[in-house]
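> Sequence and predicted structure are below.
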Amino acid sequence: MSHDAPPAEPAPTARWPVLAGLAVLGLAIVLFFPVGMVLRMLSVPLRTADWQTWVGTFNGIALLTLAALPVAALVAWALARRRRRTLGTTAAWRRSLAEVGTVYGTVPWVWVTMLPGSGAGVVPGRLSLVPLQDLVTMGTGGIIGNLLVFAALGALAPLRFAALRSVPRVLALAAGCSVLIEVTQYVLRLDRVSSVDDVLLNAAGAGLAALVSRPWWRSLPRAAGTGPRAAPAT
């Protein structure tokens, strides 16, 4: 009997967690930001040919992210189609959507955190190391934005990487990535405040997103050594 064929899998349902997550994110955007305001924000880069407006402002990054959505969908489809024979339909779609979704949902937010302020290169780096001190000055938009920075990572990375199928591990990864961002802002003197509250919110957003997607990844195999060992075959 041949052992090369992939094991039989159930119907391809791995797409639905990702699609549900995107629907929830879209609903949150509609609830917190009026549609008219979003459309005006996205139209700003279209009024200028200045490339700095496209790559150096939140409006430009938002529009580029929206324009890249069809490309991201095409890449996910191509990856899933290529992997289907070796992994099976469900695993191929799960892995491909998780990879593309993590990159697509994280890179724009990290890009935004690296935007320099007006005093970049002149104003020395600033630190805020007292927890919860900056929350009162962030405002609703700042808090939501910080929660979303690694939300895609928290929701989708456990579907892709067995070692991340644990909320504490997701929290640790997001916190480490956030610390790296804050250190980079400080070292490059981007005229931004490197705050411990940013780290806390970034990690919390990833952890909450991991809890939302947990029903879909908790039944998947964990990394070796993270769960009970199976009884040896006799």
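Thanks, I have it. Residues are numbered from 1 along each chain as shown.
> Every contact and neighbour count from this point should use C-alpha atoms.
Will do.
> Which residue would you name as the spatial centre of the chain?
What sits nearest the mean C-alpha location of the chain, by C-alpha atoms, centre = their mean, is A152, with 2.7 Å.
> Hmm, that one is touching W109, no?
No: counting by C-alpha atoms under 8 Å, A152 stays clear of W109, with 10.1 Å between them.
> longest helix anywhere in the chain?
If each helix of the chain is counted by residues according to DSSP state H, the longest one is helix 89-113.
> What about P70, how many residues nearby?
The criterion is other C-alpha atoms under 10 Å. On that basis, P70 has 11 neighbouring residues.
> Structure two is appended below for comparative analysis:
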Amino acid sequence: MRTAVADVGIVAGTAPWIWMILTPFDGQSGVSLVPFSDLAALASAAPATVFVQVGGNLLVFACLGALLPVRSVLFAGLARVAAVAASASLTVELLQYGLRLGRHSSIDDVLINTAGAVLAALVTRRWWRSL
């Protein structure tokens, strides 16, 4: 039962974000491979922009991070959650670039997505530490 609930939660909590991220956009495409350069540029942005960009990226893989270690003891560790989230995030960024969706692909997005998954895993830690 726990596995089924975790599976549904991971998909239901992650799929809408992935759908949004992989939807074509009439924006400027680009790639940023220098860590923290996009975050530094956000320092001069409006607070609402910072909230949406950072907050949204923290939430993309939050359900994955929160429920993956609950689902399986194989993923019951922050480093394992980080590895899965970073791999998934890198895949999404590569798809954004490769599919030419009019979106900016950034290493900072991978870092923030991964951090969001790890923070969410910390929230559910008491549920999976006993597994």
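Arrived safely. Small disclaimer: the values here were computed from a predicted structure and weren't measured.
> how close does the aligned partner of the residue nearest to the centre of structure 1 in structure 2 sit to A85 of structure 2?
If you follow A152 of structure 1 across to structure 2 using TM-score structural alignment, you land on C63. Applying C-alpha to C-alpha, to the nearest Å, the value for C63 of structure 2 to A85 of structure 2 is 10 Å.
> can you list residues touching both of those two?
A117 (C-alpha atoms under 8 Å, 6 or more residues apart in numbering).
> Quote the end-to-end distance of stretch 54-61 of structure 1.
Calculated as C-alpha to C-alpha, the first-to-last residue distance of stretch 54-61 of structure 1 is 6 Å.
> Quick one: the residues in structure 2 that that stretch pairs up with.
By TM-score structural alignment, stretch 54-61 of structure 1 lines up with nothing in structure 2.
> The helix or strand harbouring L27 of structure 1 packs against which elements?
Taking DSSP states H and E as the criterion, L27 of structure 1 maps to helix 15-32. Packed against helix 15-32 of structure 1 by the contact rule (3 or more C-alpha pairs under 8 Å, 6 or more residues apart in numbering; DSSP states H and E) you find helix 89-113.
> thinking again about what came up before, which bit of structure 2 covers the helix holding L27 of structure 1?
Taking TM-score structural alignment, helix 15-32 of structure 1 hits no residues over in structure 2.
> quick check: angle from the very next helix or strand once past that helix to helix 15-32?
Moving toward the C-terminus from helix 15-32 of structure 1, the first helix or strand encountered (DSSP H and E) is helix 35-43. Between helix 35-43 of structure 1 and helix 15-32, the angle comes out at 100 degrees (axes from the mean of the first three to the mean of the last three C-alpha atoms, to 10 degrees).
> and whichever helix or strand comes after helix 35-43 of structure 1, which residues are buried?
Following helix 35-43 of structure 1 in sequence order, the next helix or strand is helix 51-55 (DSSP H and E). Buried residues in helix 51-55 of structure 1, counted by 16 or more other C-alpha atoms under 10 Å: T53, W54, V55.
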